[in-house]
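Participant: this one's structure only:
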């Protein structure tokens, strides 16, 4: 596990991060809901070995960035990442976000596209994509449904739903166990706040979409292909991988990211 030596004092939390020096643009990895920076360690190590600058962090209320004493919202998560980027003086970084991290990354680019060199989204719904009435209903239902799962069972239930490999599930249990049931539900509700359909919006910077072939989380399996078609980019579907694609198939994900950074895919 990477030692997150960096500390950024923000309202209600000490944000923990590490900044591995290297060539620009820096790649900022943003993990999924209830997870932590560990889910990107394989990709970060590979990029750092190639001389790339890499930033890993634990988002507010998750991993080592606990406790959080403020109400968790989508806006607060976005502001935290903006504050860290400013603190580190990053110029035109590439954002790489998984699930919740992908939602945050999309929102950052939507607000300030000129500040980023690229967007990598892994197993995340399309913030600006259309929603059917049933999808809207399921989004509203997800929080109450999670509340029904006993707290002691939640890490294993979520891990089984998120990963298909033994290694992926084992680490998911570890990560999810760090977050209280209340905290996990708060994180999920913040995730839902990012969904804001806009039929005319298109990503104005280079975009890479990656999805685990066996991801059954929410509407990701339909939203990401539709997003790829709308943006006229390839969707990289990784076989034998679920929602936690970076841990189920770390090598395949790393290869796709390296090619994207080299300008070989869009």
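Facilitator: Nice, I can see it. No experiment lies behind these values; they were computed from the predicted model shown.
Participant: Please count neighbours and contacts with C-alpha atoms only from this point.
Facilitator: Fine.
Participant: which residues of the chain fall in helices?
Facilitator: Counting by DSSP state H, the chain has helices at residues 41-49, 74-88, 100-111, 133-147, 154-162, 166-176, 181-192, 220-231, 245-248, 250-261.
Participant: and the first one, which residues are buried?
Facilitator: Just to be clear, that refers to helix 41-49. Neighbour-count burial for helix 41-49, counted by 16 or more other CA atoms under 10 Å, picks out 41, 43, 44, 45, 47, 48.
Participant: winner for burial among the helices of the chain?
Facilitator: Between the helices of the chain, helix 245-248 has the highest mean count of neighbours, a mean of 28, where neighbours are mean count of other CA atoms under 10 Å.
Participant: how close does residue 136 sit to residue 55?
Facilitator: Distance, residue 136 to residue 55, using CA to CA, to the nearest Å: 34 Å.
Participant: Revised request: answer the last question for residue 112.
Facilitator: Going from residue 112 to residue 55 by CA to CA gives 19 Å.
Participant: Share the number of residues neighbouring residue 5, please.
Facilitator: A total of 9 residues lie near residue 5 under the criterion other CA atoms under 10 Å.
Participant: That one is in contact with residue 20, isn't it?
Facilitator: No - if you go by CA atoms under 8 Å, residue 5 and residue 20 don't touch, sitting 10.7 Å apart.
Participant: Second structure for comparison follows:
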């Protein structure tokens, strides 16, 4: 199985398919690279790169406490190890925070930044509550409940829900807790104004608790393109994969 070594103790599992402009997906805590299984047809148009962040899926547990900058640095090492100088960076949900941090730290390596249901900070009550549910589930040992909730929320059929649930359970419990905590305190809102690279924001039209962040992006990054997917809530990669893949083909080739 393909791995990239971050150091002597941490290795990241990754998969890559296809040829063309590199397109890297960053998943939210727990779900791993398999949350983007329905984006695999994009390998006909891009060099598709999927990976498990440290402490998730088939990757190693972290050797130090997890922070968003640490996870962004991991992305830098992964891309450098794969010989990728510039890539389209696509982050989903809290994976978008890692994508944002990577773009702020390494703008020279970003061809385009894409956020699916992304946010620069956690400042709305519903989103705050979701993070704390993840923290409490990890801390109190309710791992089965958390894996079931993530699987039910994202799966489109019984087989897919079973696959997601099994993969979430591969995550290191301590790392999952610290990753949720890192995402909860992360904030780059005032740094958004420094983004000069192309930014595409994709939201579900019914993902109401995320829409407050659209105003933030419009204020700090007025050149951003914003796309709303009709009838969609938050789980766009799995439940609205056709629309998402079409949007990425159109904007990724510009």
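Facilitator: Arrived safely, thanks for sending. Just so you know, these numbers come straight off a predicted model, no measurement behind them.
Participant: Mind checking the TM-score on these two?
Facilitator: After superposition, the two chains reach a TM-score (TM-score structural alignment, normalised by the length of the second structure) of 0.83; 250 aligned residues with a CA RMSD of 3.0 Å.
Participant: Nearest to residue 67 of the first structure, out of the helices of the first structure?
Facilitator: Nearest to residue 67 of the first structure among those is helix 181-192; the distance by CA to CA comes to 9.9 Å.
Participant: Give the equivalent position in the first structure for residue 252 of the second structure.
Facilitator: In the first structure, the residue matched to residue 252 of the second structure (TM-score structural alignment) is residue 261.
Participant: any idea how far its match is from residue 254 of the first structure?
Facilitator: Relative to residue 254 of the first structure, and taking CA to CA, residue 261 of the first structure is found at 11 Å.
Participant: Also residue 260 of the first structure?
Facilitator: 10 Å.
Participant: List of residues touching stretch 171-184 of the first structure?
Facilitator: For stretch 171-184 of the first structure, contacts defined as CA atoms under 8 Å, 6 or more residues apart in numbering pick out 33-36, 61-63, 147, 151, 154-156, 158-159, 162-163.
Participant: Mind doing that once more with 6 Å?
Facilitator: Outside of stretch 171-184 of the first structure, the residues within contact range by CA atoms under 6 Å, 6 or more residues apart in numbering are 34, 35, 151, 155, 156, 159.
Participant: Including distance to residue 196 of the first structure, could those residues go into CSV?
Facilitator: Below are the contacts of stretch 171-184 of the first structure laid out as CSV (distance: CA to CA, whole Å):
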residue, distance to residue 196 of the first structure
34, 22
35, 24
151, 30
155, 29
156, 31
159, 27
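Participant: Which two of these have the greatest separation?
Facilitator: Longest span within the contacts of stretch 171-184 of the first structure, CA to CA: 35 and 151, 16.1 Å.
Participant: the more surrounded of these two?
Facilitator: Each of residue 35 of the first structure and residue 151 has its neighbours counted (other CA under 10 Å); residue 35 has more, 27 against 13.
Participant: The more buried one -> the second structure?
Facilitator: Under the alignment (TM-score structural alignment), residue 35 of the first structure pairs with residue 31 of the second structure.
Participant: Same question for residue 95 of the first structure.
Facilitator: Here residue 95 of the first structure is matched to residue 89 in the second structure, going by TM-score structural alignment.
Participant: still on that earlier bit, with distance to residue 117 of the first structure added, can I get the helices of the first structure in CSV?
Facilitator: Converted to CSV, the helices of the first structure look like this (distance: least, CA to CA, whole Å):
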stretch, distance to residue 117 of the first structure
helix 41-49, 16
helix 74-88, 13
helix 100-111, 10
helix 133-147, 31
helix 154-162, 29
helix 166-176, 30
helix 181-192, 24
helix 220-231, 17
helix 245-248, 21
helix 250-261, 10
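Participant: Out of the ones you listed, which gets nearest to residue 13 of the first structure?
Facilitator: Smallest distance to residue 13 of the first structure across these (CA to CA): 9.7 Å, for helix 74-88.
Participant: one step back: and of the contacts of stretch 171-184 of the first structure, the nearest to residue 72 of the first structure?
Facilitator: Set against residue 72 of the first structure, the nearest of the contacts of stretch 171-184 of the first structure by CA to CA is residue 34 (12.7 Å).
Participant: got a list of what that closest one touches?
Facilitator: Residue 34 of the first structure sits next to 176, 184 when contact means CA under 6 Å, 6+ apart.
Participant: most centrally placed residue in the second structure?
Facilitator: Note on the second structure: the residue nearest the mean C-alpha position is residue 95, at 2.5 Å, using CA atoms, centre = their mean.
Participant: Any figure for the gap between that one and residue 236 of the second structure?
Facilitator: Taking CA to CA as the measure, residue 95 of the second structure falls 13 Å from residue 236 of the second structure.
Participant: ditto for residue 43 of the second structure
Facilitator: According to CA to CA, residue 43 of the second structure stands 18 Å off from residue 236 of the second structure.
Participant: same check, this time on residue 198 of the second structure
Facilitator: In this view, residue 198 of the second structure and residue 236 of the second structure are 21 Å apart by CA to CA.
Participant: for residue 120 of the second structure, same thing?
Facilitator: Using CA to CA, residue 120 of the second structure is found at 19 Å from residue 236 of the second structure.
Participant: What is the equivalent residue in the first structure for residue 239 of the second structure?
Facilitator: By TM-score structural alignment, residue 239 of the second structure lines up with residue 248.
Participant: Good, we can wrap up now.
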